[in-house]
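Participant: predicted structure and sequence below. I'll ask about it afterward.
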Amino acid sequence: MATVYKEFIVEADAARVWDALRDFKAVHTRLAPGFLTGCTIDAEGARILTFANGLVAREMLVGIDDAHRRLAYTVTGGQAVHHHASAQVFAEGEGRSRFVWITDVLPDAMAAYIEPMMAQGGVAMKAALEGRSASAPA
C-alpha cells in the first residue's frame, strides 16, 4: 500500500483550523475553495466533491475526533481498491498550526496521481485558512 504524506504550517490558530477541517459538508467553501468547486451530500451522508480539474469523488466520513483534532474519511467507488485518508491539526504556538494529511491507497500506482492532487489541495487549504487566495504568495 502506498502512503502519501503532506504536512504544512498554517499561520492561524489550531482551533480555527480545526473548525474548518471538521466542517465535513463545507470543505469546498471553508477548507479548499478553488481546489474544490462543489460539494453535495448524498442520501447515505457521503460528500460528492467536484474538483477544479473536473474530477468527481465520493467520500464517506469515517470519524471526527475533536479531542485530537483529527478527521478520517474514505473514497468509495473510484479507481482505487482502497483509499483511506486522515487530516489532523496540531497547535504550534499562538496563532500557528501544523496540518498533517495522510492518504493510504491501493494499488500503489494511484499514489502518483494522488500526490500532486494533495499538493495542490494543501496550497489551497493553507491559503484559505490564512485568509488569502491560493494564487497569492505564501
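Facilitator: Good, I have the coordinates.
Participant: for the rest of this, base every contact and every neighbour count on C-alpha atoms.
Facilitator: OK.
Participant: max-length helix in the protein?
Facilitator: What stands out as the longest helix in the chain, according to DSSP state H, is helix 111-129.
Participant: tell me who's in contact with the most far-flung residue of the chain relative to its centre.
Facilitator: Note on the chain: the largest C-alpha distance from the chain mean falls to residue 94, namely 22.9 Å (CA atoms, centre = their mean). Residues near residue 94 by CA atoms under 8 Å, 6 or more residues apart in numbering: residue 13.
Participant: Three-state assignment for it, please.
Facilitator: coil (DSSP: H, G, I helix; E, B strand; the rest coil).
Participant: from residue 15, how far out is it?
Facilitator: Going from residue 94 to residue 15 by CA to CA, to the nearest Å gives 11 Å.
Participant: now swap in residue 61 and tell me
Facilitator: Separation of residue 61 from residue 15 (CA to CA) stands at 20 Å.
Participant: in addition, the following structure is provided for comparison:
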Amino acid sequence: MVSVRVETIVAAAPEAVWDAVADVGNVHRRLLPGRVAAARLEGDERVLTMSDGSEVRELIVAVDHEHMRMAYSVQGPGRLALAHHHAAFQVIAHDGGHARLVWVTDVLPHDREPAIRARVERAIEEMRAVLES
C-alpha cells in the first residue's frame, strides 16, 4: 500500500478549519467549491458529484472532534480504479493562531500513487485558498 501525505498551513484558526472539515455534507461549499459540484449524505456515506458530473461514493469512517480528525474511504473502484482507498484529514494548531491541515491517503494499487499525489496536492491548495478567503 502507498501512503500519500500532504499538508499546508492555513491562515485561519484551527477551530474554523476543523469546522469546515467536519461539515462532511458541505464539502462542495466549504472546502472544494468548483471541484465538487454537490454532496449528499446517505447514512454513513457521502456521495460527491464532481464538476464533470461523475460521482464518488465515500464511507465516512470517523469524525473525531476531540482530535480534529476526519477519516473516509472511497467505496468501489471508481474513476481511478483503486482496489483500496482510505484517507484522513487532521487539523493541528500552528504558530500564530493558524492551522496545519494534514491529509494522508492510503491507496492500492501502488501504480496509482502519482495520480493520487497530483490530485491531493492540487486539492489541498484549493482548500487552503477557500479556507483563507
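Facilitator: That came through fine. Just so it is clear, the structure is predicted and the values come from calculations on it, not from any experiment.
Participant: what lines up with residue 15 of structure 2 in structure 1?
Facilitator: Aligned by TM-score structural alignment, residue 15 of structure 2 pairs with residue 15 of structure 1.
Participant: contacting residues around the one helix or strand that match maps to?
Facilitator: Residue 15 of structure 1 is located in helix 14-21, with elements delineated by DSSP states H and E. Here helix 14-21 of structure 1 makes contact (CA under 8 Å, 6+ apart) with 26-27, 30-31, 69, 71, 87-92, 95-98, 129.
Participant: superpose on structure 2 and give me the mean offset of whichever helix or strand comes after it.
Facilitator: Reading on from helix 14-21 of structure 1 to the C-terminus, the next helix or strand found by DSSP H and E is strand 36-41. Taking mean CA distance after the TM-score superposition for structure 1, the mean distance separating strand 36-41 of structure 1 from the aligned residues in structure 2 is 1.7 Å.
Participant: so which elements touch strand 36-41 of structure 1?
Facilitator: strand 47-51 (3 or more CA pairs under 8 Å, 6 or more residues apart in numbering; DSSP states H and E).
Participant: I'd like to know which elements the strand it packs on is packed against.
Facilitator: Using 3+ CA pairs under 8 Å, 6+ apart: strand 47-51 of structure 1 touches strand 36-41, strand 56-65.
Participant: Serialize the ones you listed to a markdown table and add fields for mean neighbour count and distance to residue 76 of structure 1.
Facilitator: Listed next are these as a markdown table, based on neighbours: other CA atoms under 10 Å; distance: least, CA to CA, whole Å:
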| stretch | mean neighbour count | distance to residue 76 of structure 1 |
| --- | --- | --- |
| strand 36-41 | 18 | 14 |
| strand 56-65 | 16 | 6 |
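Participant: reformat these as TSV; add distance to residue 4 of structure 1.
Facilitator: Putting those into TSV (distance: least, CA to CA, whole Å) gives the following:
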stretch	distance to residue 4 of structure 1
strand 36-41	19
strand 56-65	17
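Participant: which one is the spatially most central residue of structure 2 nearest to, not counting chain neighbours?
Facilitator: Structure 2 has residue 89 as the residue nearest its centroid, 6.2 Å off, counting by CA atoms, centre = their mean. With CA to CA, 6 or more residues apart in numbering as the criterion, residue 89 of structure 2 has its nearest non-adjacent residue at 4.5 Å, and that residue is residue 103.
Participant: noted, bye for now.
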